[in-house]
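Enquirer: Attaching a predicted model along with its sequence, questions to come.
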Amino acid sequence: MTEHTQYTEDNIRSLDWKEHIRMRPGMYIGKLGDGSSQDDGIYILLKEVLDNSIDEFVMGAGKTIEISIQGNKVIVRDYGRGIPLGKVVDVVSKMNTGGKYDSRAFKKSVGLNGVGTKAVNALSTHFRVESTRDGKSASADFEQGELKAQDFLDETSRRKGTKVSFVPDESIFKNYKYRHEYVVKMLKNYVYLNPGLTIVFNGEKYYSENGLKDLLEETINDSDKIYPIVHLRGNDIEIALTHHKTQYSEEYHSFVNGQNTTQGGTHLAAFREAVVKTIREFYGKNYDASDVRKSIVSAISIKVMEPVFESQTKTKLGSTDMGGGLPTVRTYVNDFVKTQLDNFLHKNPQTAEALQRKILQAERERKELSGIRKLAKERAKKASLHNKKLRDCRVHLGDLKHNRRLETTLFITEGDSASGSITKSRDVNTQAVFSLRGKPLNSYGMSKKIVYENEEFNLLQAALNIEESMADLRYNNIVIATDADVDGMHIRLLLITFFLQFFPELIKEGHLYILQTPLFRVRNKKKTIYCYSEEERKNAIEELKPKPEITRFKGLGEISPDEFQYFIGEDIRLDPVMLDKDKSIEDLLSFYMGKNTQDRQEFIINNLKVELDIVEK
């Protein structure tokens, strides 16, 4: 008879607050990551501290927030009311302690209900909080959530407010670094949502006067707008919208109580519906919803009492009510858009005409595409039954309840050997592989028709599930994994062209990456080090001397599946593909992929970096 394990009181252990956070960090801050993605944990840590300072500004206390990131150390200083001095330790280290539980003080706050700074504290090797109010000051120092020192000053000349500094724990966030672009994007969103607030980051000032209008001005180049931005504000709602000349898809920036709800939710669904309804009624035509919304670039922000989100990191609003005796979110958004947008179109006939021309153009294009779309869908249906190009994973971005959804990754590879290596060494739960056959088509200047006519593009679009909208995207990270040689670079450029031409928001929203692969392997009998640069190679040789074995990798196909697991596992290195806001997508594409060979040749000659093969003597 098999012996059963005893189940007694000894089996049940209660974790203290910091142990629980350190053991299950994903529950509190989403995925960990190394900073190459904008939703990596190190940015959530900054955001959680910052949200408390923003709440102070919203309450009318303190108009400036100062942030400094030097290496791995983050400092956030506000000039709000300061944490009550007797509670400085409790607020950052005791669960269920915080001002947010008292709805009177924080009617429409954004912070994590008092969990935020505690999570930051538990996940930092060093965490310090200082609070100053009424000419007195209190501070506390922690290491991995453990209180190490406290101080209380009866008299100080410091200005009131709170200062928090922390260093994320390297044993949890491996090989991480803060990327300036991602921090700036987050801070800009904060100032757009809080006109009048100044954020100073490493000496640079960020400020907005016109809220979401400024956000769209930043997002869309003047030459790409079909009509000037429509900007409408109400008590608890603000919207801004225009249509893009060449972009095919819909683009939305949505916020609730200052929180960027990247997955949308009830407010965004209501907004998309309200825009269509209002426009149909204004023109007295039953336009197809997809024609009205095609190429829209817009932003919506609402304030809700005690919002309910569908995940701990608050990326999707689940609330159906506005709270405080107001109607449902859907009714509130619908009524606002119906009244305000309708009034605006009546007062601005030029905008109304430009918008109608855009809708009619979208209708023509859709009708031209409908036949070929039908054919392509049938082809894709057959292909998906035996889609040899896609080796899928089990978890997808849309699985909102799954704690690994943000890790979901699609690798786009070239050739059988590379895709074979990745397929054999990938994590089947979160990593999928799509293999290309040779070089993809140069899609520059082509219409959407080509996406359906070209089998490879059609299958890639189907794999990503983005034909109708970005809301159904199946993978959080799309990683181009090609060789670092001339052919690999060309394939990379052709794929980026495809995404820029037809799905630019994939890039704008930070989903597209290039996989970094090691150039060298340096090893001796005891240790192997993979090196991504000449400097790393020199350091490895120094570490493993006297005579390590050095291998130079030429392509992904050369790397064995056993080794591949080290480059696509927790030590994966990704380079995000980012857009320069000063260049329109059209300008970028025509420069790199158009017929201006002379300009491009000069650019390449002036910017050429020669990487020589290093031969070991």
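Expert: Cool, the structure landed.
Enquirer: C-alpha from now on. contacts and neighbour counts both.
Expert: Will do.
Enquirer: May I have the distance across stretch 468-480, first residue to last?
Expert: 23 Å (C-alpha to C-alpha, to the nearest Å).
Enquirer: Identify all contacting residues around it.
Expert: Under the contact criterion C-alpha atoms under 8 Å, 6 or more residues apart in numbering, stretch 468-480 has outside partners 249-250, 263, 396-398, 405-413, 463-466, 492, 495, 505-506, 511-515, 574.
Enquirer: Can you say which of the residues you listed are buried?
Expert: 249-250, 263, 396-398, 405-413, 463-466, 492, 495, 505-506, 511-515, 574 (16 or more other C-alpha atoms under 10 Å).
Enquirer: what's the next secondary structure element after the host helix or strand of Phe411?
Expert: Applying DSSP states H and E as the criterion places Phe411 in strand 409-414. Using DSSP H and E, the helix or strand that follows strand 409-414 in sequence is helix 416-425.
Enquirer: packing partners for that following helix?
Expert: Packing contacts for helix 416-425, counted by 3 or more C-alpha pairs under 8 Å, 6 or more residues apart in numbering; DSSP states H and E, involve strand 431-436, helix 561-564.
Enquirer: from these, which stretch is densest packed?
Expert: strand 431-436 (a mean of 23; mean count of other C-alpha atoms under 10 Å).
Enquirer: Can you name every helix or strand that it contacts?
Expert: Checking 3+ C-alpha pairs under 8 Å, 6+ apart, strand 431-436 ends up next to strand 390-391, strand 409-414, helix 416-425.
Enquirer: What are the contacting residues of the second one?
Expert: Read it as strand 409-414. Strand 409-414 is contacted from outside by 419, 430-438, 475-482, using C-alpha under 8 Å, 6+ apart.
Enquirer: can we see that at 6 Å?
Expert: 419, 431-436, 475, 477-482 (C-alpha atoms under 6 Å, 6 or more residues apart in numbering).
Enquirer: With distance to Gly86 as new columns, can the residues you listed be given to me in a markdown table?
Expert: Output for the contacts of strand 409-414, formatted as a markdown table (distance: C-alpha to C-alpha, whole Å):
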| residue | distance to Gly86 |
| --- | --- |
| Ser419 | 59 |
| Gln431 | 48 |
| Ala432 | 51 |
| Val433 | 54 |
| Phe434 | 57 |
| Ser435 | 60 |
| Leu436 | 62 |
| Tyr475 | 46 |
| Asn477 | 44 |
| Ile478 | 48 |
| Val479 | 49 |
| Ile480 | 52 |
| Ala481 | 54 |
| Thr482 | 57 |
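Enquirer: what about versus this one:
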Amino acid sequence: MAEQLSLESATTAPADHGYNEDSIRSLDWREHIRLRPGMYIGKLGDGSSPDDGIYILVKEVIDNSIDEHMMGYGRTIEVKITEQRVTVRDYGRGIPLGKVVDVVSKINTGGKYDSKVFQKSVGLNGVGTKAVNALSTNFVVQSVRDGMMKSAEFQNGKLISDPKPIKTSQRNGTMMAFEPDPSIFRNFRFIPDFLESQFWNYAYLNAGLTINFNGQKYHSENGLRDLLERKTDPEAIRYPVIHLKGTDIEMALTHGNDYGEEYYSFVNGQYTTQGGTHLAAFREGIVKTVREHYGKEYDATDIRASIVGAIAIRVQEPVFESQTKTKLGSIVMEPEGALTVRNFVVDFVKEHLDNYLHKNPDTKEALKKRIEQSERERKDMAGVKKLANQRAKKASLHNRKLRDCRFHFDEGKAPEKEALTTLFITEGDSASGSITKSRNVELEAVFSLRGKPLNCFGMKKKIVYENEELNLLQHALNIEEGLEGLRYNRVVIATDADVDGMHIRLLLLTFFLQFFPDLVRNGHVYILETPLFRVRNKKQTIYCYDEKEKQAAIKKLGRNPEITRFKGLGEISPDEFGKFIGDNIRLEPVILQSDRSIQKLLTYYMGKNTPARQEFIIDNLRMEKDLVTSDTLPASETIVPAAEAELV
């Protein structure tokens, strides 16, 4: 019996598949970064989102120059960005010449480990520029110190040129230039609006610093006050921006008329897009201060409704929750543990905001009126909200509008996947049917509209609960109480590329901007680009997104290719749709420019036919003949030339 058991064990034991000493492999720093780039720069992306990898690369290089400025060296940073190449030049002390190669190619090498030199810098892990180097097809570093210049050049992190130092007349400082690897950042592009926002933040947080970006200067003298004044409409805010500064802390706040809360938080000059301990303490401190100052237990949501605020702190050795440093963790500011970031921020807000309100009675009264207005609106909406939520709960059990996915952005169960969790908002059943059949069911959900949604411009938020479709969309996104529970990182409007489709886009954008502007501000809303033409022969099929691409495809495929014009999303088969919403998806981000007022924007486009809009239409109306001949279309699709009015 024992022999039988031994025999069975031997025959059923799993094979070791050659697992031995040769199976154990060590990767060098360059190989590991290129194999697992997400560990170092977060998600890769193609540049259509402000937190995509190419912007993190830019940030990692500029952060070093910012740290030099913070230490009192260099007041100007030159940045030049073309389609593929980024060049950053500062006028700080320059990297010590003997360590130029090491600081960009050896992990855990840098001057920031010496706290005497860099007291409160952004990065302390010695990884940033090494990641940029490893993820670039070409990387050049150059340092100038006291009349001598040392440079080095790399390809994909490998050193290819290391000449000896030479004499120079250039000013001290460091230059780094790189080209992101297109095999890693596929189809990437830099969007100027995202870069502009990034550079303005650097300027606001470093008074006196000037950033020259492609000939444009970014400079601020008043810090966070300038930030809020640029982000708000002076005619819409309830009171002048409150600007308070202390040792290692600065804050600014005001109240407007938009729904939601809008915050900008920073640690050691780093824009923490996901907030963290300091932002939570800022919000808590405002609520506590207001309640104690007015002697009333106002609801926290009423106090923070329509608020626009900014908080910046500087601490030694900050602890972030990821390499990209977008969220501050819980840290102690003093060795003995007596002072945490939360205590530090809450105490500062309570003392200085309370003093400010005592000294400025007009602001005190305006703030009180804004809070009480929010309270009235909330109570007025309570009954409608309760009924609507009950109706939505019943509808969600059999909600044919939403075809959900497995993973969601707010769950945090699949870290690598959640960053790409997407909701497609489509018009009609035919379009939603094609997307539903071709989507990735783990990551992509579909919400189907019934015709055109309501134009909710100028309406109160209670219309969201009274309108069944808008209420169901709100619940699908889970944004009723703010973005903390947002279920999809990307909200993609997928409509036909015709007049009706454009109108639906505008109506949905009006809904988001009117009631959930933070969804747009935080870069979650996109427009799906789908091909207009399919050009093919017996050997190859090319999908084209505009007339220029179509002509290039015709030229490539040769004589008489078959050309199909897609008039709507419903005409694209599920098999074809899968190619457009997968790895090669083309998304156009909806960017709200920081100097544009939401209400002015919506009034212009969605309000009554104002004289300004009439004048714009008249000035930009032109007649032209749209000549399309049989040279570019098969006989069955030849379009008769026609004169048509076009807005340009």
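Expert: That came through, no problem. Remember, it's a predicted structure, so these values are computed and weren't measured experimentally.
Enquirer: How close are the two chains, by TM-score?
Expert: The TM-score (TM-score structural alignment, normalised by the length of the first structure) is 0.96; 616 aligned residues with a C-alpha RMSD of 1.8 Å.
Enquirer: before we move on, back to that, what stretch of the second structure does the strand holding Phe411 of the first structure fall on?
Expert: Mapped onto the second structure using TM-score structural alignment, strand 409-414 of the first structure spans residues 422-427.
Enquirer: With the first structure overlaid, report how far the matching stretch is off on average.
Expert: Its aligned residues in the first structure lie a mean 1.2 Å from stretch 422-427 of the second structure after superposition (mean C-alpha distance after the TM-score superposition for the first structure).
Enquirer: Among the buried ones among the contacts of stretch 468-480 of the first structure, name the ones in helices.
Expert: 463-464, 492, 495, 505-506 (DSSP state H).
Enquirer: Any chance of CSV for the residues you listed, columns distance to Leu112 of the first structure?
Expert: Converted to CSV, those look like this (distance: C-alpha to C-alpha, whole Å):
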residue, distance to Leu112 of the first structure
Ala463, 35
Leu464, 32
Arg492, 40
Leu495, 39
Glu505, 28
Leu506, 28
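Enquirer: corresponding residues in the second structure for stretch 354-361 of the first structure?
Expert: Taking TM-score structural alignment, stretch 354-361 of the first structure hits residues 366-373 over in the second structure.
Enquirer: how far apart are the matching stretch and its match in the first structure?
Expert: Stretch 366-373 of the second structure sits 0.6 Å off on average (mean C-alpha distance after the TM-score superposition for the first structure).
Enquirer: Can you list the buried residues in that stretch?
Expert: For stretch 366-373 of the second structure, by 16+ other C-alpha under 10 Å, it's 367, 370-371.
Enquirer: Mind giving me the packing neighbours of the lengthiest helix in the first structure?
Expert: Ranked by number of residues, the top helix in the first structure under DSSP H is helix 349-385. Contacts defined by 3 or more C-alpha pairs under 6 Å, 6 or more residues apart in numbering; DSSP states H and E place helix 349-385 of the first structure against helix 289-293.
Enquirer: 10 Å - rerun?
Expert: With contacts taken as 3 or more C-alpha pairs under 10 Å, 6 or more residues apart in numbering; DSSP states H and E, helix 349-385 of the first structure sits against strand 237-243, helix 266-283, helix 289-293, helix 329-347, helix 449-453, helix 455-464.
Enquirer: quick one: it to chain centroid distance?
Expert: 28 Å (C-alpha atoms, centre = their mean, to the nearest Å).
Enquirer: now the angle from it to helix 455-464?
Expert: Angle, helix 349-385 of the first structure to helix 455-464, by axes from the mean of the first three to the mean of the last three C-alpha atoms, to 10 degrees: 100 degrees.
Enquirer: For helix 349-385 of the first structure, which residues meet the burial criterion?
Expert: For helix 349-385 of the first structure, the buried set under the neighbour-count rule, 16+ other C-alpha under 10 Å, comprises 351-352, 355, 358-359, 362-363, 366, 369, 373, 376, 380.
Enquirer: next one: stretch 499-507 of the second structure
Expert: Buried, per 16+ other C-alpha under 10 Å, within stretch 499-507 of the second structure: 501, 503-507.
Enquirer: Verify the stated contact: Thr132 of the first structure with Val164.
Expert: No: checked against C-alpha atoms under 10 Å, the pair Thr132 of the first structure and Val164 is beyond contact range at 11.8 Å.
Enquirer: Mutual contacts of those two, please.
Expert: Taking C-alpha atoms under 10 Å, 6 or more residues apart in numbering as the criterion, Thr132 of the first structure and Val164 both touch Ser139.
Enquirer: Give me the more crowded residue out of these two.
Expert: Comparing Thr132 of the first structure with Val164 by other C-alpha atoms under 10 Å, the one with more neighbours is Thr132, at 27 against 21.
Enquirer: Tell me the counterpart residues of the helix or strand where that one lies in the second structure, please.
Expert: Secondary structure from DSSP H and E places Thr132 of the first structure in strand 124-133. Under TM-score structural alignment, strand 124-133 of the first structure corresponds to residues 136-145 of the second structure.
Enquirer: mean deviation of the matching stretch from the first structure?
Expert: Averaged out, stretch 136-145 of the second structure is 0.7 Å away (mean C-alpha distance after the TM-score superposition for the first structure).
Enquirer: buried residues in that stretch?
Expert: Those would be 136-145, for stretch 136-145 of the second structure by 16+ other C-alpha under 10 Å.
Enquirer: Mind telling me the two of those residues farthest from one another?
Expert: Thr137 and Arg145 (27.1 Å; C-alpha to C-alpha).
Enquirer: circling back to that earlier point, with distance to Lys285 of the first structure added, can I get the helices and strands packed on helix 416-425 of the first structure in a markdown table?
Expert: Formatted as a markdown table, these follow (distance: least, C-alpha to C-alpha, whole Å):
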| stretch | distance to Lys285 of the first structure |
| --- | --- |
| strand 431-436 | 42 |
| helix 561-564 | 56 |
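Enquirer: For Gly324 of the first structure, which of those is the nearest?
Expert: Gly324 of the first structure lies closest to strand 431-436 among those, at 44.0 Å (C-alpha to C-alpha).
Enquirer: Off-centre distance for that closest one?
Expert: 21 Å.
Enquirer: now do stretch 50-60 of the first structure
Expert: Counting by C-alpha atoms, centre = their mean, stretch 50-60 of the first structure comes out at 23 Å from the chain centroid.
Enquirer: Then stretch 578-596 of the second structure?
Expert: Worked out by C-alpha atoms, centre = their mean, stretch 578-596 of the second structure lies 11 Å from the chain centre.
Enquirer: ok, now stretch 440-458 of the second structure?
Expert: 21 Å.
Enquirer: What is the corresponding segment of the first structure for that stretch?
Expert: Using TM-score structural alignment, stretch 440-458 of the second structure pairs with 427-445 in the first structure.
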